[in-house]
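**Student:** what's the 3D shape of this:
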Amino acid sequence: MTFTPLSAAVSHVGKIRSNNQDSGYAGRHLFLVADGMGGHAGGDVASAIATKRVAEADEDYAAAVDAESALRSAMIAANSLLAETVFEHSELTGMGTTVSGILRVGDEVVLAHIGDSRIYRFRDGELEQVTADHTFVQRLVDSGRITAEEAAVHPRRSVLMRVLGDVDATPEIDTKILDTRPGDRWLLCSDGLSSYVSEDKLAAILASVRSPQTAADRMVKESLDHGAPDNVTVVIADIDAGDVVAVSEPAGFVGSASAPLMFDGAEDERRPIRLPTLLLHPLKSTPPEDTHFEPEREEFLEQLIEEDRRRARRRRITWLVVVAVAIAAIVTAVVLAYQWTQTHYYVGVAEDGTVAIFQGVQQNIGPISLSHIEQSSEVRVDDLPTFERRQVEATINADDLRDAHDILDRLSRLVDSAAESSAVP
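**Tutor:** Predicted coordinates:
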């Protein structure tokens, strides 16, 4: 029988990291992504162990509630397995992983999620994020303290509040049941994709690329083209009218879960890193740092919130200083410009029809005149000869105040000469 490929899983180490701490899985009913944390203390091991354990839940379930219970139990079991692994291999202390997965049951999808990997549903041309990031900055966004745009560049944007690992024996896992229908496309990804490629771009790829494999490859390429230094993992699952069938070959693991686990005897090669001093996802222009995990303790949240308040105060003070400097610069420029206009003089016609010396320039800024009468005279413009009258009406520029007086004296003499000539019988 020939099967139509309805899903794909791709994982890439990224541009800077030396090992892939992500894992992905595309099965018959189950699809998931895990993003390991702990750096050389076992992020790759954590994601691989969790992925392989949760993948055991890839079965056919009679009802969505049964699948939800099984998926939650699988993730709790994976958490216990991570704790046991750390107990047996102390060099892995501090390792942890995010896990985000969907399990299809008929026309419903069961979702289980912990951490900051993401699950999206693409339906009728619209991309919707159906998971919430378990990060500190997402809490700030949810509480209205910062905007989503500010969260994207916040220095604490990748401080995780929940993960699977050796910290909490009963981690809080988000689960829910959503409807699905033929034509839906489900996208699961680590933050190596979501932190570097916009949702608009992701939607455009899902809308225009029919093949899940090609679409996943395109997304990884987009992330790398945007300079993503972190690991990138993408899983795409399309929904058809029947059962979801991955490919004609066995279900596939990608990333660290696709390779044998290697941690025996590695204690001398690994540097133990204890929670909470782990993984911070990097800026595009900097090498990747280890992500920080912090359990949801009130004192720690208050500490981070106070730190954010200080950042907000510094940002407001900086903004006010910048605005004040800009206003001062504008005022200074206006004053200097006005002073420059007052070094100019010209001869023109006053409102009463007499010739006058004006200080300033022959322009207005709205209702504000940039000139005023410096000296009036008794010379009427109508008494001037035609040529000089037209010159005065158009204004005569003067080199300085003395030159303006000379021009006015000359015009006065012309009027006097004209009057004397007319008085001679």
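**Student:** switch to C-alpha atoms for all contacts and neighbour counts from now on
**Tutor:** Will do.
**Student:** List the contacts of the residue positioned nearest the centre of the chain.
**Tutor:** Residue closest to the average C-alpha location in the chain (C-alpha atoms, centre = their mean): Ala152, at 4.1 Å. Ala152 makes contacts with Ser195, as judged by C-alpha atoms under 8 Å, 6 or more residues apart in numbering.
**Student:** Return the distance of it relative to His226.
**Tutor:** From Ala152 across to His226, the span is 15 Å (C-alpha to C-alpha, to the nearest Å).
**Student:** what's the answer for Met75, then?
**Tutor:** Counting by C-alpha to C-alpha, the gap from Met75 to His226 is 32 Å.
**Student:** Those two - which one has more neighbours?
**Tutor:** Per other C-alpha atoms under 10 Å, whichever of Met75 and His226 has more neighbours is Met75, with 26 against 14.
**Student:** after the helix or strand hosting Ala9, next one along is what?
**Tutor:** Secondary structure assignment for Ala9, by DSSP states H and E: strand 7-12. Counting by DSSP H and E, the next helix or strand C-terminal to strand 7-12 is strand 22-26.
**Student:** could you give the angle of that next one to strand 7-12?
**Tutor:** 170 degrees (axes from the mean of the first three to the mean of the last three C-alpha atoms, to 10 degrees).
**Student:** Contacts for strand 22-26, please.
**Tutor:** 7-11, 31-36, 43-44, 47-48, 51, 55, 190, 231-235, 237, 246, 251-258.
**Student:** Skipping its backbone neighbours, what lies nearest Ser195 in space?
**Tutor:** Ala152 (7.8 Å; C-alpha to C-alpha, 6 or more residues apart in numbering).
**Student:** and for comparison, fold this next one:
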Amino acid sequence: MTIGFASAIGSHVGMVRSNNQDSGFAGDRLFLVADGMGGHAGGDVASALTTKTMADIEGQPTGDAVESARALKAGLLDANRMLRSTVKDRPELAGMGTTFTGFLTVGDQLSLAHIGDSRLYLLRNGKMRQVTRDHTFVQRLVDSGRITEEEAKTHPRRSVLMRVLGDVDSSPEIDTEVLDSQVGDVWLLCSDGLCGYVDEPDIEKILRRRTTLEGAVENLIDKSLAAGAPDNVTVVLVEAIPAPIEPDQLPGPRFAGSAASDIPGGEHVSTARNRLLGRRRPPRRVQPVEESHFEPRVDEYLAELIAETRRRNWRRRVLWLVGVIAVLATIAGALFLGYQWTQTRYFVGTDGNSVVIYQGVQQSIGSLDLHSVAEDTDIPIDALDGNERRQIERTLSASSLEEARDIVTRLGVHEDDE
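**Tutor:** From the prediction side, this is the model:
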């Protein structure tokens, strides 16, 4: 079945940054998100230049889906060379770079190109999944089993990118893939300003409950703003519909973020509600966003991580051992003090033959008796009358040895008749 694609796009600077380093594009066949890095001086330039360069591909013949994927990759390599050349002309932009995640539609297929940590998600039959894999240091750690997905969300190196376009790598490795689409699919392209601060179940819920694509874009951006939105956030939604859209019904190319800054009317892609929120900053303090940066030295980072892990594990073992020793010492001290207290007590009982004064208490801990013989009175148990004998057999408690002796003295002893 021939299908068409409807789309919506939006971008917001967020609540902390002073400029938008994200860029986005939604055309007739090409859809993309680029997240710039390199600080105020270069991130916005890198993402905008890359977005505008790649937008030109839409009007070029690209063949089938496989050829389109190759065309996207070739375009990104050209954009990378352009960024490096720009830095030569403007040295103050040294170190700038950008992520890129985007696709061209070819019939009922998508030609995908991806580098960095912007993401592509697919909502199909009410279930959302992440399609792309982040090119980040923490993702390497997750893939190698060194940390979990949950640990990756708060890892101190979560902003370290291993692959980007820009003035950092002359031959970046770009992932390409051909994906099948079907009617009802919703494809979400976003910068980490969304997926880094809004949980995936919340994103999925918004997509499932959408009434329009534009409304869903607003809700996704607003959800990020509600979370504090310390980073720029850019969202592109593309939905596969039953029939192709007529050319006169296509909305035309729309830029967002820094790529829209010099296009008259370009900023309309940020919703009125978002612009209002942008002016009315939240009263709570939000954590400053950590700048993403490129780091190709994977082996050195892994070695450093291993060393840190060993130090952390050693500290944990020491703390655990100290804790165990402290607990055992507390228990031993409590047992010792408890035992000492029992030895201040006495009771009068019998060993089965005679009346005996015991030091301690009647109880035992396992095979350990908490009492011992203090004095054997040599008074036969049979010499006591019935009531006193029963009392002695049940034992009589005393708070001191003298009190125990007084109890023995008061016993009525009867001599056997000869």
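**Student:** still on that earlier bit, can you list the helices and strands that the strand holding Ala9 of structure 1 packs against?
**Tutor:** Judged by 3 or more C-alpha pairs under 8 Å, 6 or more residues apart in numbering; DSSP states H and E, strand 7-12 of structure 1 is in contact with strand 22-26, helix 212-225, strand 232-238, strand 252-255.
**Student:** max-length helix in structure 2?
**Tutor:** helix 298-342 (DSSP state H).
**Student:** How far off centre is whatever helix or strand comes next after that one?
**Tutor:** Next helix or strand after helix 298-342 of structure 2 toward the C-terminus (DSSP H and E): strand 346-350. How far strand 346-350 of structure 2 lies from its chain's middle: 65 Å, per C-alpha atoms, centre = their mean, to the nearest Å.
**Student:** mean per-residue distance, strand 346-350 of structure 2 to structure 1?
**Tutor:** Superposed on structure 1, strand 346-350 of structure 2 shows a mean distance to its aligned partners of 6.0 Å (mean C-alpha distance after the TM-score superposition for structure 1).
**Student:** if we look at that strand, which residues are touching it?
**Tutor:** 355-361, 381, 392-401, 404, 407-408.
**Student:** Show me those residues that map onto helices.
**Tutor:** Using DSSP H, the contacts of strand 346-350 of structure 2 in helices are Ile392, Glu393, Arg394, Leu401, Ala404, Ile407, Val408.
**Student:** what lines up against the last one once you look at structure 1?
**Tutor:** Using TM-score structural alignment as the criterion, the counterpart of Val408 of structure 2 in structure 1 is Ser412.
**Student:** so how far does the strand holding Ala9 of structure 1 sit from its counterpart in structure 2?
**Tutor:** Mean deviation for strand 7-12 of structure 1: 2.0 Å (mean C-alpha distance after the TM-score superposition for structure 1).
**Student:** list the buried ones in that strand?
**Tutor:** Buried residues in strand 7-12 of structure 1, counted by 16 or more other C-alpha atoms under 10 Å: Ser7, Ala8, Ala9, Val10, Ser11, His12.
**Student:** These into TSV, with extra columns for distance to Thr214 of structure 1?
**Tutor:** Conversion of the buried residues of strand 7-12 of structure 1 to TSV gives the following (distance: C-alpha to C-alpha, whole Å):
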residue	distance to Thr214 of structure 1
Ser7	10
Ala8	9
Ala9	10
Val10	10
Ser11	13
His12	15
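**Student:** sorry, back to before: neighbour count and distance to Arg273 of structure 2 added to the ones in helices among the contacts of strand 346-350 of structure 2, as CSV?
**Tutor:** Shown next, in CSV, are these (neighbours: other C-alpha atoms under 10 Å; distance: C-alpha to C-alpha, whole Å):
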residue, neighbour count, distance to Arg273 of structure 2
Ile392, 22, 89
Glu393, 16, 88
Arg394, 12, 85
Leu401, 19, 87
Ala404, 22, 88
Ile407, 17, 91
Val408, 20, 94
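**Student:** Need the residues you listed in CSV (columns: distance to Gly366 of structure 2).
**Tutor:** CSV is the format used below for those (distance: C-alpha to C-alpha, whole Å):
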residue, distance to Gly366 of structure 2
Ile392, 24
Glu393, 22
Arg394, 21
Leu401, 26
Ala404, 26
Ile407, 30
Val408, 30
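**Student:** quick one: which of those is nearest to Arg146 of structure 2?
**Tutor:** Nearest to Arg146 of structure 2 among those is Arg394, at 64.5 Å by C-alpha to C-alpha.
**Student:** so who does that closest one touch?
**Tutor:** Counting by C-alpha under 8 Å, 6+ apart, Arg394 of structure 2 makes contact with Gly349.
**Student:** Next, work out how far apart it and Val168 of structure 2 are.
**Tutor:** Distance from Arg394 of structure 2 to Val168 of structure 2, by C-alpha to C-alpha: 89 Å.
**Student:** now His114 of structure 2
**Tutor:** 17 Å.
**Student:** The two: who's more crowded?
**Tutor:** His114 (30 against 20).
**Student:** any idea which element the closest residue in space to that one that isn't next to it in sequence lies in?
**Tutor:** Nearest non-adjacent residue to His114 of structure 2, counting by C-alpha to C-alpha, 6+ apart: Thr101, 4.4 Å away. Using DSSP H and E, Thr101 of structure 2 sits within strand 100-106.
**Student:** Just checking the distance from that strand to the centre of its chain.
**Tutor:** 28 Å.
**Student:** mean deviation (superposed) between that strand and structure 1, please.
**Tutor:** Strand 100-106 of structure 2 sits 1.4 Å off on average (mean C-alpha distance after the TM-score superposition for structure 1).
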